[in-house]
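S.K.: Output the structure for:
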Amino acid sequence: MTKQKESFVPLLPLRGMLVFPTMVLHLDVGREQSVQALEQAMLTDHLIFLTTQKDTSIDEPGEDDIYKMGTLTKVKQMLKLPNGTIRVLVEGLTRAEMKKYVSMENYFAADLELFKDDEEKDVEIQALMRTMLEYFEQYIKLSKKISAETFATVSDIEEPGRMADIIVSHLPLKLQDRQQILETIDVKERLAKVIEIIHNEKEVLHLEKKIGQRVKQSMERTQKEYYLREQMKAIQKELGEKEGKTGEIAELTEKIEKAGMTEHVKMAALRELDRYEKVPATSAESSVIRNYLDWLIALPWTKATKDDLNINKAERILERDHYGLKHVKERVLEYLSVKQLTKSLRGPILCLVGPPGVGKTSLARSIAQSMGRNFVRISLGGVRDESEIRGHRRTYVGAMPGRIIQGMRKAGTINPVFLLDEIDKMSNDFRGDPSSAMLEVLDPEQNKTFSDHYIEETYDLSNVMFLATANDLATIPGPLRDRMEIITIAGYTEVEKIHIAKDHLLPKQIKEHGLTKSQLQIKEEALRNIVRYYTREAGVRELERQLASICRKAAKMIVSGEKKRVIVTVRNLEDLLGKKKYRYGQAEMEDQIGVATGLAYTTVGGDTLQIEVTLTPGKGKLILTGKLGDVMKESAQAAFSYVRSKAEELKLPDDFHETCDVHIHVPEGAVPKDGPSAGITIATALVSALTGRKVKKEVGMTGEITLRGRVLPIGGVKEKAMGAHRAGLTTIIIPRDNEKDIDDVPESVRASLTFYPVSHMDEVLELALTGEAK
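M.R.: Next up is the predicted model:
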């Protein structure tokens, strides 16, 4: 390697490029200092030092902004272009290192040290040259961007250093890598580095080729699918199927994205959508999947109504829509109050139990309105298949979700008031037990992850406020009843019925029949007579039907021109409704022997029950008639055994049970009767028949009896008291343990009744019987 000295050569910084020795190329020069350096070179020996900028963004580079190692070149030609730029043709001469940076008047110059390659070629250099050429040839074959002529030209070069420089100039390297080769003075080292670079570039080309093949295959597959889809579109268009599934898939995808599903459900929906896209439209499975997707999209997943927790407003709505029902209204207002304080409360499951027509369903609707929630109702009467609640498996023909999911879709929000009507009317058979399926729905610990067989994905029911209605609590299975808060609606008193008729039912019927308040008026006394003589019920349905009948007759009179205004009074009531249907007060007209009035709690509310006992000569048979259930039969047996044990105290013959047959009958024999509260009534009627003492006509009684004469507590005191009030009784005998239940009886009923709590049958007989034994 030889070194030469050259003093103060003009310096030209290059931006984004590098010149190797022996290279000839054109440069465009535009910067003022560079132009001055060129002109200075042309004035002297046409030599100029070219070095590369480290940062291409700098317009006026200094000493630290350029590489020290560059190339001493000779300017072969210079041409000024119209835009002011100078185009020059330069030829690289040799490597040069800047030893001193000099600032002239209008340009920069450098004191250089020159490096000239050794021309000697030993065996190692020859081996390196051959390897480099072999690699370069392989690279050219892979790249196909360098012509064969270029390789031939490179092969003819004898100088190893020059060959390395020329090869590097043809490779797509970064500027820093080229600079590194330029700065490598030693020829052997330079050859080794170039071989390494070519080898790396070959590996990169191999990878690029592999990637290119994969991309090509993917593109070919995509293009094929696109072509087939376009063909399918054309075929479907010809068949009149519009755009087939393509537009439908896009629409369904958008709907799934907007439905607000949980991530798990969304992924399941998209999987089904992918299947739907692949299944032919004529396939039966296509309609099954589409129906399933429609259900998933239609269900509310996040949409909720904002609860209106204004207690005063809720109270006004409940009072406006319903008269009475104080306990139920209090419970709803308590729920709203707690929710307002806690901001989060799982919906309670309230079960409204009461006779038909007392307003259970309409009360549920008012609760929803008072809370500002959507209302949805499903009827469970006659449901005997578990799949009615949980839905059918999608593999079945005609599969549908269960009624719970159907109700949620109908509600449109995740927090409606959901009414499960007639929950006591569910039955079971070989298809399963629907009441067991309801356990998951109504259990606050489980309904957060309710699973419907059709939907398959879990659905959150924890925000729903469930309400249930029932006529008879006894027919609701124990586990299901345990999950509900029971609120009993006993029925309405006569005063309440008149209020309801005046404030709610009559205005509603007048409006429905196209009348006005001025065209039809019903006096309060006439309303009272309708309640007493034309209805016998705990609720108000029959009362509403009678008012509707009056409205129809009034409408006929007005339309025919017979009258312009109808006023209903006690006098003309029979002309409109016919003869009285019921006798007000079912109590006996006079005291009788062997007939006692019991109190019963039926599905239509409280009622009275006449129990008759007659004695006939015989052999001591006990005959029971009136379609009595097992419980009442056992009560009759217990009452008869009690009377036999008290024969001496009651002054009865010792052998009365051997000389006469005792026939106990409960009228309305076709109606099934059962219940644990007729014991003392049967015993009283028995004693009356055997002793000849009369039973007081105004006395009603309820309670179970033991063999020793103890009176046991019963249920439904409130309902039975209201039934006794309707029947015109004035004295009620109840078990002493039920004394606490008297407070539940409405004040208007309590005022007209006298309650006698008793603990033993002797007290019952003393209160109920009159006269001396015969």
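S.K.: switch to C-alpha atoms for all contacts and neighbour counts from now on
M.R.: OK.
S.K.: Next SSE downstream of the biggest strand by length in the chain?
M.R.: Longest strand of the chain, by residue count under DSSP state E: strand 86-103. Note on strand 86-103: by DSSP states H and E, the next helix or strand toward the C-terminus is strand 108-116.
S.K.: Would you mind pulling up the elements that whichever helix or strand comes after that following strand packs against?
M.R.: Proceeding N to C from strand 108-116, the next assigned helix or strand is helix 123-143, under DSSP H and E. Judged by 3 or more C-alpha pairs under 8 Å, 6 or more residues apart in numbering; DSSP states H and E, the packing partners of helix 123-143 are helix 148-155, helix 160-170, helix 187-238.
S.K.: Only the buried residues of helix 123-143, if you could.
M.R.: Ile125, Leu128, Met129, Met132, Leu133, Tyr135, Phe136, Glu137, Tyr139, Ile140, Ser143 (16 or more other C-alpha atoms under 10 Å).
S.K.: go on, stretch 177-185?
M.R.: For stretch 177-185, by 16+ other C-alpha under 10 Å, it's Arg178, Gln179, Ile181, Leu182, Glu183, Ile185.
S.K.: Also this sequence, please, to line up against the first:
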Amino acid sequence: MTHELSDELPLTNEGTGDIPDTLPLLPLRDIVIFPFLIVPLFVQREKSQRAIENALPNRRLIVLATQRNPEDEDPTGDDLHRVGTIAAVMRLLKTGDGRVRILVQGLARATLLRVTDEAGYLQAQVQTIPEASVEMTLEVEALIRAVKGLLERIVTLGKQISAEVLAIAASLDDPGRLADLCASNLDAKLSDAQAILEEADPIARLRRVHDLMAREVGILTVQQEISSQAKGEIDRSQREFYLRQQLKAIQQELGEISDAGDEVAAYQEKIAEARLPEPAREEATRQLKRLERLHPDAAEAGLLRTYLDTLLALPWNTFSEDHIDLQHVKAVLDADHYGLEKVKERILEALAVRRLKPDTKGLLLCLVGPPGVGKTSLGRSVAKAIGRKFVHISLGGVHDEAEIRGHRRTYVGAMPGRIILGLQQAGTKNPLMLLDEVDKLGNDFRGDPASALLEVLDPEQNHAFRDNYLGVPFDLSKVMFLLTANVTDTIQPALRDRLEIVRLSGYTQEEKLVIARRHLVPKQLAESGLTGKHLAITESALRMTIARYTREAGVRQLEREIGKMCRKVARRVAEGDSGKVTITAANLSDYLGVPKFKADAILSQDRIGVAAGLAWTSVGGDVMHVEALLLRGKGGLLLTGKLGEVMKESAHAALSYAKSRARELGIEPDVFTQHDLHIHVPEGAIPKDGPSAGITMATAMVSALSRRPVRRTVAMTGEITLRGDVLPVGGIREKILAARRAGIKTVILPAQNQPDVRDIPAELVKGLKFIYVQEVSEVFAAALGKAAKTLPAKGVNK
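M.R.: Next up is the predicted model:
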């Protein structure tokens, strides 16, 4: 409450001598009245009202004294402070509720010498305390200015003081009156205010007021800093809080929620029903207690709700029942995938073991093969066959370890890793989880995801996998993991060591034909809204599509080409043409355009310096011709065709071998000093690398140096050493398929690759002659004809 000075004072300091010795006494509960101030008071006690009635005839003078205990309803003289204020009752108003409202003005300090209540109300024998005169020194003037400055500072910090009080304070030069004015507007404690009232010396009183005001400034400054810090957060959340309150009121009206306090009870019920393991239950309970202490709209409360929802949504004790009927599984795999017999056999073996020993460790197969051969769809078929949930997690391009292990909750936007999210999505603790493209994991400053996968996949430690977000162990030992990759070279060695690699080779033309008939054509017809009444694709059209429009190990591009045919027919049907369309090899170009690839074929005749090699790429096998040409020079070696470092080294090794065996190979000695040798591998825009072209380069070189043509029906693959040994290579199945497609009759292979040929179905090797070699001299004997009579003048004989 703000108190103001009266413009016309009924009594001055000099007139205090006219005040009677005995005056009615009005006890005050929680306020101290200072001289010269006008204050409204409400009087309810009967004794106090009688004291006021007796004061009105006696110049309206009354003594105001503050109670020591505000709760005391019937105070006596001992219950009052001994120093009070003589005041004049300026106005009196009786209210309807039995109370009396008065307006009093303080006149002077007074000491209560004796207090009685013989007349039915309190009376006091008083002695006024005169205001001492003050000499205006520099110290006093400085103190007055300091107090006035503090008063202005208090106002700027937000304390409500009226402009009239500030104006009066600015005009006052009396230390005592300034001290009383300031003290009455500080809202000080009763004890501090009473101490100021009892101080008779004006200078000492002003110093005491100065100390209280300085303390008040400090408090207000800290309060303002706290308010400033909180203001930003309040402004940001004010709109959200208002909307949430509206939403809460709407939900309560709809009966969706009964009370905000039910949230904690609901979480407690969920924790009890979830049957969490002990570490998870303790963590959930601990986080719930934190949530209970927070304001519902606090930012941290939202984070805790998200954590609890994630923790409780995980399938801690939910399992899907396995239905391992090997005959049924085999039927499903055969129906969904044609071929791939080795892979299907390995999967059936693993499921047979699981049926006999249900508590066996999780399956850890890694399917490695070119794109489009059915690696991902195999996992989906296995899950369908045994009745497990299927979770597909693509790891291609993942380079942050937190994608596997999750983010710690201290980070903004933290969330669990993909493994935990996959389990939450599946809703069971034992799904079949396919980790796709594991060979394309990244590795940078954010960690190594492949290393994080070790804990996920290792059966010795994944029973207590700890996601950084959850912070509690989760058992992954019941999960059946299936991984896919195109190559194994880029898989981290420690991770590759834990996997059982199962290789998938590319499909043959016959296999692609069957797949197209059984799966691709019906699927694309259905997706295009067509039936057999609208479109028929002949076998010759499918064979030409496979040979001339696709060049892949899988069937993805083949499916796209079939879809292209279907869309063109679908347009005709949509435009009103209801006739049936039959696509044959003759009209195939009308639907697919000009063929994209020429058919692989052997050379028209044997040529000097041109050898056919067998290459293995990510999309299958291919026939690669290596060309060698002699030029006038000083014995240099020129390599073109965008060759990799390994392939270049193979060329140098082949040349060194040819130099060391020149006499045996029928090469003139001066050829190496008078000619340069140029090696080129066509299709120069395509990068090529690997050691398997070693004997092919050596054959082309020796053919050019010795002028002996290479037999056109012979293709070869193998690595060469400086001693002339032929080392084994990979991709034998794909290379044999490429040789068969090109019309090759004889295939030269390293002797150590002979077991690989035995694993290839008999229908694929039928009609091919295999020559297994250990030294490159055997290659030359099988691939080179007799020496030419004349040296070609320029280039390679086309």
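S.K.: Format the buried residues of helix 123-143 of structure 1 as TSV; extra columns: distance to Glu747 of structure 1.
M.R.: Below are those laid out as TSV (distance: C-alpha to C-alpha, whole Å):
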residue	distance to Glu747 of structure 1
Ile125	122
Leu128	118
Met129	119
Met132	115
Leu133	116
Tyr135	111
Phe136	112
Glu137	113
Tyr139	108
Ile140	109
Ser143	104
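S.K.: rewinding a little: tell me the most buried of the helices and strands packed on helix 123-143 of structure 1?
M.R.: Mean neighbours per residue, mean count of other C-alpha atoms under 10 Å, is largest over those for helix 160-170, with a mean of 19.
S.K.: what span of structure 2 lines up against it?
M.R.: Alignment of helix 160-170 of structure 1 against structure 2: no match, by TM-score structural alignment.
S.K.: Can you name the next helix or strand after that helix?
M.R.: helix 175-183.
S.K.: which helices and strands sit right next to that following helix?
M.R.: strand 69-80, helix 160-170, helix 187-238.
S.K.: so it versus helix 187-238, what angle?
M.R.: 160 degrees (axes from the mean of the first three to the mean of the last three C-alpha atoms, to 10 degrees).
S.K.: now helix 175-183 of structure 1 against helix 160-170, angle please.
M.R.: Going by the same axes, to 10 degrees, helix 175-183 of structure 1 makes 170 degrees with helix 160-170.
S.K.: Nearest to Tyr292 of structure 1, out of the helices and strands packed on helix 175-183 of structure 1?
M.R.: For Tyr292 of structure 1, the closest of those is helix 187-238, at 24.1 Å, according to C-alpha to C-alpha.
S.K.: continuing past the closest one, what's the next helix or strand?
M.R.: helix 246-258.
S.K.: Centre of the chain to that next one, how far?
M.R.: 20 Å (C-alpha atoms, centre = their mean, to the nearest Å).
S.K.: in the superposition, what's the average offset of the following helix or strand past that helix relative to structure 2?
M.R.: Moving toward the C-terminus from helix 246-258 of structure 1, the first helix or strand encountered (DSSP H and E) is helix 263-278. Averaged over the aligned pairs, helix 263-278 of structure 1 sits 1.0 Å from structure 2 after superposition, using mean C-alpha distance after the TM-score superposition for structure 1.
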